[in-house]
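Enquirer: sequence-free structure coming up:
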């Protein structure tokens, strides 16, 4: 029976045809400090694009900062200073990596990280109802079903509670509601803080009082919908379990350990690199607005330099923050077919970015906005990259700012990755000295469309790719692609990269020409075994036996060494052999 058909039978959830395309991840996470030079041309191109973009008059009142980081350091940045600044309060006149912005709702990720820390320490549980930590919510005076709302629900935007309690009410902004068809309203029962009282900060009592009359948008855990209230409540939980106010807790748990020395929850003074956009007449500058009890949802001030430290930490710790939690995993669907909610991430996965592959690129993001400030962070687990964009001024420029660095750069990174993979892995492999009696060879090829794949595999004289083990009678064009598991045979020394071979269809028909279920595919990597060993397991050993690359095939009980053509000879493990 062909391996691919066997895969289908072994996975009851698979479609009848079991057609899978472009598996992900396709390569190990790149180490950009060792190959960052491959992105220099892309960065120069980005600079040209931004140099041209800022000539548009809409950038005259707008400053912005963009930075790209890898797991180990900043790779590139671009900073623009508005040509029009407020003469009475200009703020930073030369925007740089140290310039400070309000990042608004990106603060939610800091709140969630603090909750994860408290969960890992045993001070709270993500799956406890919020009533365990805020006793007032157990009162029958509250309409919302708090006993069914967990901390995980809140952090994942799955609580079903309303979005706001003291903002975004047009009663504050429209002098005559009847002009748009609304009836007159007295405002009785509305809060007396934030937008209802000249931006007086709301406190804990204000929040809890307003929650008494709040009604659900959805039942708990039914569907994610954006809510700032979720994180204001989590802020109260953090204060209760830690005994510290929110600002002190975030400083002690996150800012200080990560050396984010410029970050705070109170407004830095104007001379401390403050980005102060020139606001339209009559609009407040939100730099000085105290968020009060709403700080956990949007109160942080930071620089792109500090944000780079934060993104590097997340890129290297997202799967180790708390037992059983991968911080990059989605928890529910958004409204769009490619959009998902995380905890509290906004996740976008698109198959339309890469020019030679339908493999989706996934952006784990968080956005934020206050009047005059617009921010976005992007984490790309597969590429080991983090991007931050902070804008102070005209929000209409955001598309011009974020599109090049999140599209052109990723396409360039993809090309650079395959150049490296080709140089490291592509070639013919023959048996090592202990297996030299075997008539066995393996040839690996690389392309952006097919990834790293088996071009040929002869095992002791048998063409394995033409046997029932790998052949697929249901498709004429398929290839045996190597999928990195990101694990090592020796985890201690991080040696022995483990891959799995998967049969993959080579050509994905256009969406308009394929049946609805054509691209239904569940992940099923651990499939057929032989004598207890995975038939599709491949282990790469770098630098073994004289410095060459060795491939181990455990189920086939053979190790193969890479050979490299040099003129009329071959180099095998560093020793030239004449042909």
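Expert: Received the coordinates, thanks. These figures come from a predicted structure and were not determined experimentally.
Enquirer: from now on I want contacts and neighbour counts done on CA atoms only, so please keep to that.
Expert: Noted.
Enquirer: any chance you could map the helices in the stretch 201-350 of the chain?
Expert: Using DSSP state H, counting those that start in this stretch, the helices of the stretch 201-350 of the chain run over residues 204-211, 229-242, 246-250, 295-298, 304-317.
Enquirer: how many other residues sit next to residue 547?
Expert: Residue 547 has 12 neighbours, counted by other CA atoms under 10 Å.
Enquirer: against that first model, consider the following:
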């Protein structure tokens, strides 16, 4: 069983010589421990908060960021506390005159660039549901149909979902749409005619993800048809008003009482006030960290969409040429390898759902970690804001996603590990452990009437041979109120594997092209014997029920 004292060792003690490698256990993709607790009380998150300002200083001292020429504000939030758990702001000296209220805080408005794509997709789903992703865009925009030229996009083949997941092959805006503000020719019909008659496909629809600003211009028009409103109006009626967003708009906010970082200048110097409503669904929104936090929490808590729709939405739709990056709608999914405990070099995969944005003099980051119930946003302004966003994204993600992973480990060590027995028959008992190099809960022993029951968990035909097998339990996400207490019943799935499995693929530190060991998804739930229900009262596991054996064991230590 994991020793609590080890948690006080700082993350930095990990030896550089210990290269990260995957855990011997192959967990189910998703959280390895529950995250329904106050992160701010954990040692790992407290340490991340305490050390973060020094990490920012390192970026300045190394020249990665220019202290004088960049301003940014960071917000990290938790679905458990429904609030910000950490915020940090830096105001560059050369940009202080652009602060309209002389402050840089949670309500300071920036331009958010392509994070606007997330707002557009969210609004469409809120209006029409997930089924709209299967509809051809010509259902809503018949003006795009009937193009007979073979070298133009066949819009009848392009679905709403293809555009939302960057797989419509529609690429960037044509120059007339980009310059229409200057020429006074911005209108939907001209834009749609350009996309039908002039736009060539970058790739065929659904071949692969290719970033497409113009595709989101089309999606903005779909939202307008769905709501019978302009894009600016729909943004307010579908998202801003229901969620209580204070600053989110595709139109420059009025000067009176304005709290913004409004950089002056021409379109080449600043995008502030450059409001092209054709392009707005792709990258034209104004917002602040308060509104982005509210938006993220609304996704975590299924405020505008059902929980099953959220789960469906937050999935990859395409891969990229990188093993660590996939594409959603419009998520940019970073596949992270996280150390499973504070002092371990053994890692597991966790998906971080992000969206990056950038305009002239502004950039932004929005990120959600479903495994941990946390998110963060970063709003940046300055001449180098586009390049500055990557080191800031990496710094915040590495610090706080890792800290949340280790906080869940801490919480499980305190509240989930223990020994449990049938009050009427002590010969029926089990032990749950939390182990420093392994994901999930360990099951080193499980007896029913003095018979080792773990062989039945693996599969009925499997006979245990010595101590060859590993048994780990992972949360399934299925939970319901306890019928006998004020707590929750949380279902966990047991996964069986060899304690010393064969090598993983070469890219994971093993040999060869293929990974033949990570097959938990193929066997979990194959038999009903893998299901356990943990009764959690006040955050602590008080009893464990094995479904197939129909036996409930209560905590004895």
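Expert: The structure has been received and is ready for your questions. None of the values given here were measured: they were computed from a predicted structure.
Enquirer: on that earlier part again, which of the helices of the stretch 201-350 of structure 1 sits most buried?
Expert: When you average the neighbours per residue for each of the helices of the stretch 201-350 of structure 1 (mean count of other CA atoms under 10 Å), helix 295-298 leads with a mean of 27.
Enquirer: distance from that one to the middle of the chain?
Expert: Centroid separation between helix 295-298 of structure 1 and its chain, computed with CA atoms, centre = their mean, to the nearest Å, is 21 Å.
Enquirer: now do stretch 43-59 of structure 2
Expert: What separates the centre of stretch 43-59 of structure 2 from the centre of its chain is 21 Å, taken as CA atoms, centre = their mean.
Enquirer: which helix or strand contains the residue nearest the centre of structure 1?
Expert: Most central in structure 1 under CA atoms, centre = their mean is residue 364, positioned 2.4 Å from the mean C-alpha point. Assigned by DSSP states H and E, residue 364 of structure 1 belongs to strand 361-370.
Enquirer: could you do residue 86 of structure 1 as well?
Expert: Judged by DSSP H and E, residue 86 of structure 1 forms part of no helix or strand.
Enquirer: tell me where the longest helix sits in structure 1.
Expert: Longest helix in structure 1 by number of residues (criterion: DSSP state H): helix 398-425.
Enquirer: if we can go back for a sec, quick one: contacts of the strand holding residue 364 of structure 1?
Expert: Identification of contacts with strand 361-370 of structure 1 by CA atoms under 8 Å, 6 or more residues apart in numbering yields 102-106, 109, 286, 298, 328, 344-351, 353-354, 374-382.
Enquirer: how about a cut-off of 6 Å?
Expert: For strand 361-370 of structure 1, the external contacting residues (CA atoms under 6 Å, 6 or more residues apart in numbering) are 103-106, 345-350, 374-380.
Enquirer: out of the residues you listed, which end up buried?
Expert: 103-106, 345-349, 374-380 (16 or more other CA atoms under 10 Å).
Enquirer: mind listing what's buried along the longest helix of structure 1?
Expert: 398, 401-402, 404-405, 408-418, 421-422, 425.
Enquirer: check stretch 497-507 of structure 1 too.
Expert: Applying 16+ other CA under 10 Å to stretch 497-507 of structure 1 flags 497, 498, 499, 500, 501, 502, 503, 504, 505, 506 as buried.
Enquirer: grab the nearest non-local neighbour of the last one.
Expert: Right, residue 506 of structure 1. Excluding the flanking residues, the one nearest residue 506 of structure 1 by CA to CA, 6 or more residues apart in numbering is residue 478, at 4.8 Å.
Enquirer: how many neighbours does the one you found have?
Expert: If we define neighbours as other CA under 10 Å, then residue 478 of structure 1 has 18 of them.
Enquirer: again with residue 141 of structure 1
Expert: 12.
Enquirer: that one: what secondary structure?
Expert: Here residue 141 of structure 1 takes the coil state, with states given by DSSP: H, G, I helix; E, B strand; the rest coil.
Enquirer: that's all I had, so thanks and see you.
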